[in-house]
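Chemist: Any chance you could fold what I've pasted below:
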Amino acid sequence: MVYSIRATAAAVVLLARCSSASILEFPVTFRNTYACVDILVGTPPQNHILVFDTGSATSWIADKTCANGGCDNFSGYPWKGYDANSSVTSKDLGIYDSIDYLGGGTGGEAYSDKFSKDGLTWTQTFISANQTSMGFIAGEGFLGLAFSSIAEQATKTVMETLMQDGLVDNPRFGLYYGTEFNDTHGHPGKGLLTLGGSHESKYVDGDITWVPGKKDNGVYELWRSNLKTFYGQRKDNNGNPQTNGSLQYELGAANGVFDTGAGLIYVPDDTIDTIYDSIGWNYTALLHGDYIPSCTDFNSTWSVTFTFESDKGSDFTNITLTGDQLRIPGFAYQPDACNPPFSTSGSPYLFLLGQLYLRNFYSIFDFGGKKAEDFNVLIGFGNLKKEWRMI
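Modeler: As a prediction, this is how the structure comes out:
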């Protein structure tokens, strides 16, 4: 009788743990400009450092052989590989998957295993990568945060796994990058990735600007929205604003994709000259090394504005960044020179808005529902309170 009572009590506690929802907090560590988070994988759990990526869906971790020299690693950081044989909860799904990225590719066997964070454990599908050309990344793999509609065979994104298993409070995640974007020297900085919730009351000054997500082939694939207009503006010698280089698109033609896995702001190839002209720079001179932009050239006298479809129907939403918000020191190995903020995306209608864009806001990625058939996607951007802005 005592055993039955104890067993029943234990079952009740276990059920409560399994059915209660959570918010998972991932402090952000920067390693050579790559924003990473720590997560425990396997049984017994082993810590892995992954680059979080809203531009891809399937998570992957370099396997033991890949991490121990089987794959090129020129990131400057050691990789600890996933060892399926050392985890009693690992399961080989019997499928070889591969992922193509703009900057390379990764392939390996699909697995499921236990992932753990903040005391919560769940079964997650991912790729145990035995080959990758992503040797430049400072993490041991990617934490995919796009949509499972583009996930590799037999895998699902971390967020959709958590949502559909009822393990998180809300169908959204929030992101604050912090104030140090190069290297936080082996420990987390101020940045925070929150799965299952968001902290706009803590970080945001004023209201959130929302833009609606955009479906492709009837489903959400990436965190993207319709982009209507882009223009640059700079002040003349009298301090009067001059608008130059406006780009106009039919609604639905151009995409703004919000991608934490990208570093800069990438624009359609045929617009790059116009975009630099709009802020008073010459792209050809940049390419040939005839102009090395000083960090003092990144100031509030010029700005760029992106106009997105609004969440309010027929209206449009302008989001503006000033030059001083786009400063990345260290261009051409010179501490007082800053990286050109725009590069080409390789697509005639793709604006890829990476870390350089996102770090200026508190960002909210809201699914609008926990199941794919209920998704009604919104992406929110909040201006940061003064104490959370970059120095």
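Chemist: can we go C-alpha only for contacts and neighbour counts from here?
Modeler: Fine.
Chemist: First residue to last residue on stretch 350-362, what's the distance there?
Modeler: The straight-line separation of the ends of stretch 350-362 (Cα to Cα, to the nearest Å) is 23 Å.
Chemist: whoops, stretch 346-356 was the one
Modeler: 18 Å.
Chemist: Would you point out which residue is most central in the chain?
Modeler: Centroid-nearest residue in the chain, with Cα atoms, centre = their mean: residue 260, separated by 2.3 Å.
Chemist: Three-state assignment for the residue nearest to residue 135 when sequence neighbours are not counted, please.
Modeler: Of all residues beyond its chain neighbours, the one nearest residue 135 is residue 73 (4.3 Å), with distances taken as Cα to Cα, 6 or more residues apart in numbering. Here residue 73 is coil, with the state taken from DSSP: H, G, I helix; E, B strand; the rest coil.
Chemist: thought residue 73 was touching residue 131?
Modeler: No - between residue 73 and residue 131 there is no contact under Cα atoms under 8 Å: 11.1 Å.
Chemist: Nearest residue to residue 367 in space, please, no chain neighbours.
Modeler: According to Cα to Cα, 6+ apart, the nearest residue to residue 367 is residue 377 (4.6 Å).
Chemist: Count residues in the vicinity of the one you found, would you?
Modeler: Using other Cα atoms under 10 Å, residue 377 is surrounded by 22 other residues.
Chemist: Another sequence for comparison is provided below:
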Amino acid sequence: MHLFPAAVLTITLISSCAARVLNFPVNAASRSRTHFHRGQPQQRLHAPVRLRALSRQDGNRKHVRAKASTIDIELQNLNNTVYYGSINVGTPGQQLNVAFDTGSSATWIFSERCLSSPDCHMHRKYNNASSTTLKNKLVRFAFEYFTGSLSGVWVEDSISVGGLTVENQTFGLATVNDGVYENVDIDGMIGLGFLKMFGGKEPNLFDNMVGQGLLQNPVFSFYFNRKDSDDPSSRLTLGGTNPDLYTGDFTFVDLTAQNRWQFEGDWVQLNDGEVIFSKYGFQAVVESDNDMIVGPYEDVSDLNMKLGATLLSENGYLYVYEINCDSIDSLPDVEFIVDGKKLALSSKDYIVKRNGRCLSAFAGKKNSTVKRHQLWILGTPFMRGFYTQFDKGNGRIGFAKAKHLNK
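Modeler: This is a model prediction of the structure:
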């Protein structure tokens, strides 16, 4: 994502976050990001920046607000495509549903003034006139997505997540919407990426949680369940991890870019040990609001052929594959080798059911490389298999086996 300090901010967030209830598989393909494919990976972070709690002034007294250990936020599963939770915005708080996205840093919600397009009507909207703590920054924004676009103004107000209230948080207030979160009960997005908002001046919500002394550790973690199973509820844990939701030890890898949750892996193989691609290493970005696993077209095509999948659709950007639903239980695990360890993804996680069809979560994209390394985008199908820890303080990401109750 690129931010420009201009009177009108245009931000390209080509993203899956504008999630819809899919009626045709090609729409699923069109919702994955491309903006990470344009960038180049930066040097590995050897000395990560550690966030520290900031004190604030209250009259002549200086104090730091009490820090929480960890906070669990329950997330709703929308047909194994997107996961969302509730926040409260303003004073008094107005409850809204938002997606939490590690692939971007911007926070935005729909405004009560978003009345000009049909795509505004079904959403709950923030009434800025009802909040006593709102501040208008008088600068407009425009966000572009594959499924549509939205625009509005930057504002500042309090946002509460899991009982933690961030004061003076900058976010976008969308007044015009064309296709973003169409027919979905989601009213906005919380970005959990690295870049600052509002021309690079304002920290995102999670950084403010740490900076305002609300959390002890700059760490958050996701557990994503399966819609058709007896898994425990999906969770976003702020400030650390929830040991009840994973088994075994974490596999940690350092970040290889300073502006996104990107790491380097070794190769990818089937569970019979056959290396099918990326034998010379790959780069991967983890995105919590992307319902696909996107990789280089040639390798993904080869993988889907070995899985018995056939090409279903392509839209000039992504190639999407379908597989016989009766074969799911007999499919092999797909193993991502990271730091010499196997991260085995089962067919229950990488096969996604849509409208009576079974789709492979592995979608192909042409020209998917960064500095001669193959680039993968690991979305929610990957994160269903692995409890994922995002450690901002140490510049690393960790994976542990998700504790599914019904394997």
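Chemist: who touches the residue nearest to the centre of structure 1 in this structure?
Modeler: Neighbour list for residue 260 of structure 1: 52, 53, 54, 55, 354, 355, 358 [criterion: Cα atoms under 8 Å, 6 or more residues apart in numbering].
Chemist: Grab the longest helix from structure 1 for me.
Modeler: helix 2-19 (DSSP state H).
Chemist: ok, and what's touching it?
Modeler: Under Cα under 8 Å, 6+ apart, the answer for helix 2-19 of structure 1 is 166, 167.
Chemist: which residues of structure 2 does the helix or strand just after that helix align to?
Modeler: Using DSSP states H and E, the next helix or strand after helix 2-19 of structure 1 towards the C-terminus is strand 24-27. The aligned range for strand 24-27 of structure 1 in structure 2 is 71-74, by TM-score structural alignment.
Chemist: Need the counterpart of residue 260 of structure 1 in structure 2.
Modeler: Using TM-score structural alignment as the criterion, residue 260 of structure 1 maps onto residue 288 of structure 2.
Chemist: for residue 108 of structure 1, same thing?
Modeler: Looks like residue 108 of structure 1 aligns to residue 152 there (TM-score structural alignment).
Chemist: Please give the element, helix or strand, for its match.
Modeler: Counting by DSSP H and E, residue 152 of structure 2 is part of strand 149-161.
Chemist: and that strand, what does it pack onto?
Modeler: Where contact means 3 or more Cα pairs under 8 Å, 6 or more residues apart in numbering; DSSP states H and E, strand 149-161 of structure 2 is packed against strand 82-89, strand 135-144, strand 164-178.
Chemist: again, only this time at 10 Å
Modeler: Packed against strand 149-161 of structure 2 by the contact rule (3 or more Cα pairs under 10 Å, 6 or more residues apart in numbering; DSSP states H and E) you find strand 8-12, strand 71-78, strand 82-89, strand 94-101, strand 108-110, strand 135-144, strand 164-178, helix 205-211.
Chemist: Whichever helix or strand comes after the last one: average distance to aligned residues in structure 1?
Modeler: Translated: helix 205-211 of structure 2. Using DSSP H and E, the next helix or strand after helix 205-211 of structure 2 towards the C-terminus is strand 219-223. For strand 219-223 of structure 2, the mean deviation from structure 1 after alignment is 0.9 Å (mean Cα distance after the TM-score superposition for structure 1).
Chemist: Strand 219-223 of structure 2 aligns to what range in structure 1?
Modeler: The aligned range for strand 219-223 of structure 2 is 172-176, by TM-score structural alignment.
Chemist: Any buried residues in the matching stretch, and which?
Modeler: Across stretch 172-176 of structure 1, burial judged by 16 or more other Cα atoms under 10 Å covers 172, 173, 174, 175, 176.
Chemist: ok, now how distant is the third one from residue 160 of structure 1?
Modeler: Taken as Cα to Cα, the spacing of residue 174 of structure 1 relative to residue 160 of structure 1 amounts to 15 Å.
Chemist: what's the answer for the first one, then?
Modeler: Residue 172 of structure 1 sits 10 Å away from residue 160 of structure 1, taking Cα to Cα as the criterion.
Chemist: Likewise for residue 212 of structure 1?
Modeler: Going from residue 212 of structure 1 to residue 160 of structure 1 by Cα to Cα gives 19 Å.
Chemist: Could you do residue 347 of structure 1 as well?
Modeler: 28 Å.
Chemist: higher neighbour count, these two?
Modeler: Between residue 347 of structure 1 and residue 160, counted using other Cα under 10 Å, the more crowded position is residue 160 (21 against 14).
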